[in-house]
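# Just to be clear, the model below is a prediction. Sequence and coordinates:
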Amino acid sequence: MSLQLSWNTEQEQFDISPELIDRLEQLLRLCGEQENVSDGEVALTFVDDEAIRELNKQYRGLDKPTDVLSFAMQEIGDEELEIIYGEDDFEDSDDADGEEEDGFEEPLGDIVISVPRAIAQAEEYGHSVDRELGFLFVHGFLHLIGYDHQTEEEEKAMFGKQEQILQKAGLTR
């Protein structure tokens, strides 16, 4: 039982180094510790602006690129993406501790990050691309577990949590 990160890249603009993945795994552990989330898998995909624009258009009705999108798997609300599995995919596959028989964790959801947006924002804010990717990853994770920033109060709480996690990881501005 643990938090797991799976990732892939569908962009060629920025090399996703093993050190960056190690840092993102550290951030995932820190997020889990801070938010009392000890189990689950987060699927992370690095994309270009065109791919994230298409996803933003399809799922949010906004025909423009954005920096990060999150698709939570744990709760289905009015605006959540419902994932439908085949009838035999998960029947009787959970053991007593909530982990699937084959050792895979239950998915928390997907995070999609636009690398070109991250690079541009890192330049704009005057910090490293790794710091920006870390920020976007933590932001996406907090969305997966139910945080939002629709109101000023929600935004203050969510962004405060993000900064705490980034500070613990040494990713300062």
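Structure's in. What do you need?
# hey, let's count contacts and neighbours off CA atoms from now on
Fine.
# Give me the packing partners of the one helix or strand Glu50 maps to, helices and strands only.
In this structure, Glu50 is located in helix 49-60 according to DSSP states H and E. Judged by 3 or more CA pairs under 8 Å, 6 or more residues apart in numbering; DSSP states H and E, helix 49-60 is in contact with strand 68-72, strand 107-114, helix 115-125.
# what about versus this one:
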Amino acid sequence: MLNLENSQTAINLEETTLIKLNEALEVVMHGEGVMFEPEVSLYLVDDDEIKGINKFYRGLDSVTDVLSFPSLEFESGKVFSECYYKNNLLPHMFNDERLLLGDVMISGQRADQQAFDFGHSLEREMVFLFVHSLLHLLGYDHMEDSDRRRMTARERHYMDCLGVDRS
């Protein structure tokens, strides 16, 4: 389940993009072995809001394109499929029958600018940022080169599965 809250006015989110974001959630969860219906909250915010949150949580006084706030904890270097199994998920990890994965914040302004800078559609940029964040919610990271390569490979795989290219 994707919960969307839009508090920004820089971009209009097309219905086709919303459909593609929901599809991305389904494809990534299936590909990563999540056996329960997930619950993810997606907040579309403006640059000022994401900058304030970035400063508060990460100590970085700068605008960023996307922030991820996982609900689950992972051992260093481990991802969902390596840490969680049906028998070790605890009741507090669920809302009704849905597995609480966490929150994603995307700056509409930054997504729009990056789509322009990279020469592709806003839909492609939004889906990429969402896939990137979903992987963070599932334990992936890009701090070390080996982790970055692993995460990038998964991003490319899912973007291909979704049929979203750089055009």
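Received the coordinates, thanks. Worth saying up front: this structure is predicted, and the values here are computed from it rather than measured.
# Quick TM-score on the pair, please.
Remark: TM-score between the superposed chains equals 0.84 [TM-score structural alignment, normalised by the length of structure 2]; 150 aligned residues with a CA RMSD of 1.8 Å.
# The helix holding Glu50 of structure 1 vs structure 2, average distance?
Compared with structure 2 after the fit, helix 49-60 of structure 1 shows a mean deviation of 0.3 Å (mean CA distance after the TM-score superposition for structure 1).
# can you tell me what part of structure 2 that helix aligns to?
Using TM-score structural alignment, helix 49-60 of structure 1 lines up with residues 47-58 of structure 2.
# ok, and what's touching the helix holding Glu50 of structure 1?
Applying CA atoms under 8 Å, 6 or more residues apart in numbering, the contact partners of helix 49-60 of structure 1 are 62-69, 81, 112-117.
# Can I get the helices and strands packed on helix 49-60 of structure 1 in TSV including mean neighbour count?
Converted to TSV, the helices and strands packed on helix 49-60 of structure 1 look like this (neighbours: other CA atoms under 10 Å):
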stretch	mean neighbour count
strand 68-72	23
strand 107-114	23
helix 115-125	18
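# Export those as a markdown table, with columns for distance to Leu144 of structure 1.
Putting those into a markdown table (distance: least, CA to CA, whole Å) gives the following:
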| stretch | distance to Leu144 of structure 1 |
| --- | --- |
| strand 68-72 | 5 |
| strand 107-114 | 6 |
| helix 115-125 | 19 |
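# wait, which of those is closest to His143 of structure 1?
Nearest to His143 of structure 1 among the helices and strands packed on helix 49-60 of structure 1 is strand 68-72 (6.4 Å), distances taken as CA to CA.
# tell me the angle of the closest one relative to helix 115-125?
Strand 68-72 of structure 1 and helix 115-125 are oriented at 120 degrees to each other (axes from the mean of the first three to the mean of the last three CA atoms, to 10 degrees).
# average offset between strand 68-72 of structure 1 and structure 2?
Relative to structure 2, strand 68-72 of structure 1 is 0.4 Å off (mean CA distance after the TM-score superposition for structure 1).
# Strand 107-114 and that strand, what's the angle between them?
Going by the same axes, to 10 degrees, strand 68-72 of structure 1 makes 170 degrees with strand 107-114.
# helices or strands next to strand 68-72 of structure 1 in the packing?
Counting by 3+ CA pairs under 8 Å, 6+ apart, strand 68-72 of structure 1 packs on helix 49-60, strand 107-114, helix 129-144.
# Please compute how far it lies from its chain's middle.
6 Å (CA atoms, centre = their mean, to the nearest Å).
# cool, and stretch 97-115 of structure 2?
Counting by CA atoms, centre = their mean, stretch 97-115 of structure 2 comes out at 6 Å from the chain centroid.
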